[in-house]
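Peer 1: No sequence on hand, only this structure:
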């Protein structure tokens, strides 16, 4: 009786790449096999190797849908990929499949304008939203720590993109344009004054996820954004500096300080690769869902109609107020009465009070003259 050979497995680094090519986290893969997340982490680090039925299931899950290794992007040795975005294609390559159509639509590259595969602006917007929205919701959750705010930030960013769709469609990186808008809304300091944001947010179920989220939320917003872009999304340092509107030196200093704070609170995350994995697991553990593309486009159009009506109503009110002012305004100028002047010889009117000696003498004199004055004249008959 001969023993069947063990199922071949790829190298540990290849195992991690194959798992990420299927958009699976370590927790999701462990749940499918029936093991813990620490076991999958040990398999990918090479510390242990699965055996028996679990080895066959692990190999089957890794090789069921394989994707080629990402090419055309230079990365440093040991630089993590993109855990919070779809690893099989980047946003720039997704947008580069379309070329601008003369009539405002987007048609696939290499096809004649107006062909059967031409995309309308709504279809192109829906394609961009379907590709970017799920990952952006997870990234916004890492920045804000609030599920509702994460969904709201992505919806507002795409509504703004739909309002400016010709500009966004011609942008070299439309996904980056929307991501920057979503980050700005998620990190806005004015959310703290909203009543619903004063209530505490339910914390993650896993203790390790709670600790990591607490460390992220205690980082300054610029440090948090740089850390998510560099270690979470997988952008290079120049791209991270450009998206955060900072110099490369400033972005590097923010990243170093953020790594020091995270390593001081959680020493096991001092390795960038481990931090990369933990950010992906934390973002994927909440199962955040985004709205449908038609709902986002409809919300943008309703907002645009509301703004238009508000501007029309304000203009009408301003015109009415101007017309009322012109109708009720006086047509001639009436100068105000001049102030009073002092007349020589007439004493000033004084407030009630005791009389002086001169005033008392004058009063007594007037009283005597009134009593013993001249007789009244009366007419006499002829």
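Peer 2: Received, thanks. Note that the coordinates shown come from a computational prediction; the quantities given were computed from them, not determined experimentally.
Peer 1: contacts, neighbours, all on C-alpha from now
Peer 2: Fine.
Peer 1: where exactly do the strands run in the chain?
Peer 2: 98-100, 106-108 (DSSP state E).
Peer 1: Below is an additional structure, to be compared with the one above:
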């Protein structure tokens, strides 16, 4: 493959990670079937759908064709292009193309999932141009050569005036806008997940530290607030916090009876179920997006949601209906947060300071290992010389073991027994008549 071909294959646009999962499920394809069609493992397909990695080269082009995304050889008609939705000003995401053609699903019964995946992975054939058919009768004899036209300078169409948009934000300003928009709400949501106010603030600060360190990736993400939310949830629900004395037990429950009952019922759920019901019923995400953020399949997320609703309905009968639970959780999530957070500038400087500290620590440990390895290589012997140790007297020899020495009586008895021809009791010896 030439360099130009590789560059064109690497520039094939792909949908957003959550959109990739939705398109695969619309095709009724499992992760195993996509992995078999692409020649990769199931874990690789899951990484593509969660946004941790992306295919490259020919696999990227084949994956785009499998999902139904038009490649570089498939021109997109202007009327088929979707209208770009307004994005938040802090994200500045790249435009993600939507699929032009919807592939056939297996619900029609005409295409099997595996056959559809393999056929979609193959490069399409270029359509042959249809011959032009003249409506009139054919002329006899040689055709008259066309007249040579003089070149005429084509007038360039006047470009419409584009209104000047808002000036582009710097990375610091975009980060500050995202922090001001989502930080306080994330602290409140994390408190509903953990029941610990200190841990919720710590998790949100960690998530924004992590986001600033990976800001080029976060800035082009389709949902930067969701990126930070996933990082905060992962940190807050880590099982290692139970070994910390400050976060071993939850805080005092709220004074309101209904909020105390709901928060207690939420904390009794396992962390994956708690996170699923909060994302679906509290934040209003759809089921594929909830499954993608929790790194689970859509059926697994649906089962978790049903189990969580059942447990919450048993604990609080007023929330047995899904609509009542949705209204209650939505109102609880939408409450005005009261947490006090450091300013965005302090978060950015703290993230940079932390990154520098870790970099220095890693460089120091690497330098120590290099010095120790070099010292060992310089002082190690090149050949083995056996050492002949001189003989030494050994003290404390134990007493000789074995049977003890016979006394004179024992020696006499032994000789007597050996001298008699018929050993044994005399009453058993036959008398000679």
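Peer 2: Yep, that arrived. Keep in mind that this is a model prediction, so the values were computed, not measured.
Peer 1: for the strands of the first structure, which one ends up most surrounded?
Peer 2: strand 106-108 (a mean of 23; mean count of other Cα atoms under 10 Å).
Peer 1: so what does that one touch, helix or strand wise?
Peer 2: strand 98-100 (3 or more Cα pairs under 8 Å, 6 or more residues apart in numbering; DSSP states H and E).
Peer 1: Mind giving me the packing neighbours of the strand it packs on?
Peer 2: If contacts are counted by 3+ Cα pairs under 8 Å, 6+ apart, strand 98-100 of the first structure sits against strand 106-108.
Peer 1: The same query, at a cut-off of 10 Å, please.
Peer 2: strand 106-108, helix 165-169 (3 or more Cα pairs under 10 Å, 6 or more residues apart in numbering; DSSP states H and E).
Peer 1: can you tell me how far the spatially most central residue of the first structure sits from residue 149 of the first structure?
Peer 2: For the first structure, the residue whose C-alpha lies nearest the mean C-alpha position (Cα atoms, centre = their mean) is residue 185; its distance is 1.2 Å. Per Cα to Cα, to the nearest Å, residue 185 of the first structure is found 9 Å from residue 149 of the first structure.
Peer 1: One more: residue 334 of the first structure?
Peer 2: Taking Cα to Cα, one finds residue 334 of the first structure at 61 Å from residue 149 of the first structure.
Peer 1: And these two? Which one has more around it.
Peer 2: residue 149 (20 against 7; other Cα atoms under 10 Å).
Peer 1: Now do the same contact list for that one.
Peer 2: Contact analysis of residue 149 of the first structure by Cα atoms under 10 Å, 6 or more residues apart in numbering lists 137, 140-141, 143, 155, 185-187, 191, 197.
Peer 1: Reformat the helices and strands packed on strand 98-100 of the first structure as TSV; add distance to residue 308 of the first structure.
Peer 2: Shown next, in TSV, are those (distance: least, Cα to Cα, whole Å):
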stretch	distance to residue 308 of the first structure
strand 106-108	28
helix 165-169	18
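Peer 1: counterpart of residue 315 of the second structure in the first structure?
Peer 2: Aligned counterpart of residue 315 of the second structure in the first structure: residue 265 (TM-score structural alignment).
Peer 1: how about the helices in the stretch 251-400 of the second structure?
Peer 2: Under the criterion DSSP state H, counting those that start in this stretch, the stretch 251-400 of the second structure contains helices at 257-268, 271-277, 287-293, 298-315, 322-333, 344-379.
Peer 1: hmm, back to that, what about the match of residue 315 of the second structure, how many neighbours?
Peer 2: Residue 265 of the first structure has 14 neighbours, counted by other Cα under 10 Å.
Peer 1: what sits against it?
Peer 2: For residue 265 of the first structure, the contacting residues are 211-212, 214-215, by Cα under 10 Å, 6+ apart.
Peer 1: ok, those vs residue 350 of the first structure, which is closest?
Peer 2: Nearest to residue 350 of the first structure out of these is residue 214 (Cα to Cα; 77.8 Å).
Peer 1: corresponding residue for residue 198 of the first structure in the second structure?
Peer 2: Taking TM-score structural alignment, the alignment pairs residue 198 of the first structure with residue 248 from the second structure.
Peer 1: Same question for residue 167 of the first structure.
Peer 2: Here residue 167 of the first structure is matched to residue 217 in the second structure, going by TM-score structural alignment.
Peer 1: hang on, isn't that match packed against residue 211?
Peer 2: Yes. Between residue 217 of the second structure and residue 211 there is a contact under Cα atoms under 10 Å: 8.4 Å.
Peer 1: which neighbours do the two share?
Peer 2: Both residue 217 of the second structure and residue 211 are contacted by 224, 227, under the criterion Cα under 10 Å, 6+ apart.
Peer 1: which one of these two has more residues nearby?
Peer 2: It is residue 211, of residue 217 of the second structure and residue 211, that has more neighbours when counted by other Cα under 10 Å, with 22 against 13.
Peer 1: returning to that earlier point: which among the contacts of residue 265 of the first structure count as buried?
Peer 2: Among the contacts of residue 265 of the first structure, those classed as buried by neighbour count (16 or more other Cα atoms under 10 Å) are 212, 215.
Peer 1: Can you tell me the closest non-neighbouring residue to residue 318 of the second structure?
Peer 2: Spatial nearest neighbour of residue 318 of the second structure, chain neighbours left out: residue 324 (7.4 Å); criterion: Cα to Cα, 6 or more residues apart in numbering.
Peer 1: for residue 180 of the first structure, same thing?
Peer 2: Spatially, and ignoring its direct neighbours in sequence, residue 180 of the first structure is nearest to residue 243 (6.8 Å; Cα to Cα, 6+ apart).
Peer 1: likewise residue 325 of the second structure?
Peer 2: Residue 325 of the second structure sits nearest to residue 319 (Cα to Cα, 6+ apart), 4.9 Å away.
Peer 1: Give me the number of neighbouring residues for that neighbour.
Peer 2: For residue 319 of the second structure, the count of nearby residues is 20 (other Cα under 10 Å).
Peer 1: wait, what's in contact with the alignment partner in the second structure of residue 136 of the first structure?
Peer 2: Under the alignment (TM-score structural alignment), residue 136 of the first structure pairs with residue 186 in the second structure. By Cα under 10 Å, 6+ apart, the residues touching residue 186 of the second structure are 179, 192, 200-201, 203-204, 207, 225, 228-229, 232-233, 333, 337.
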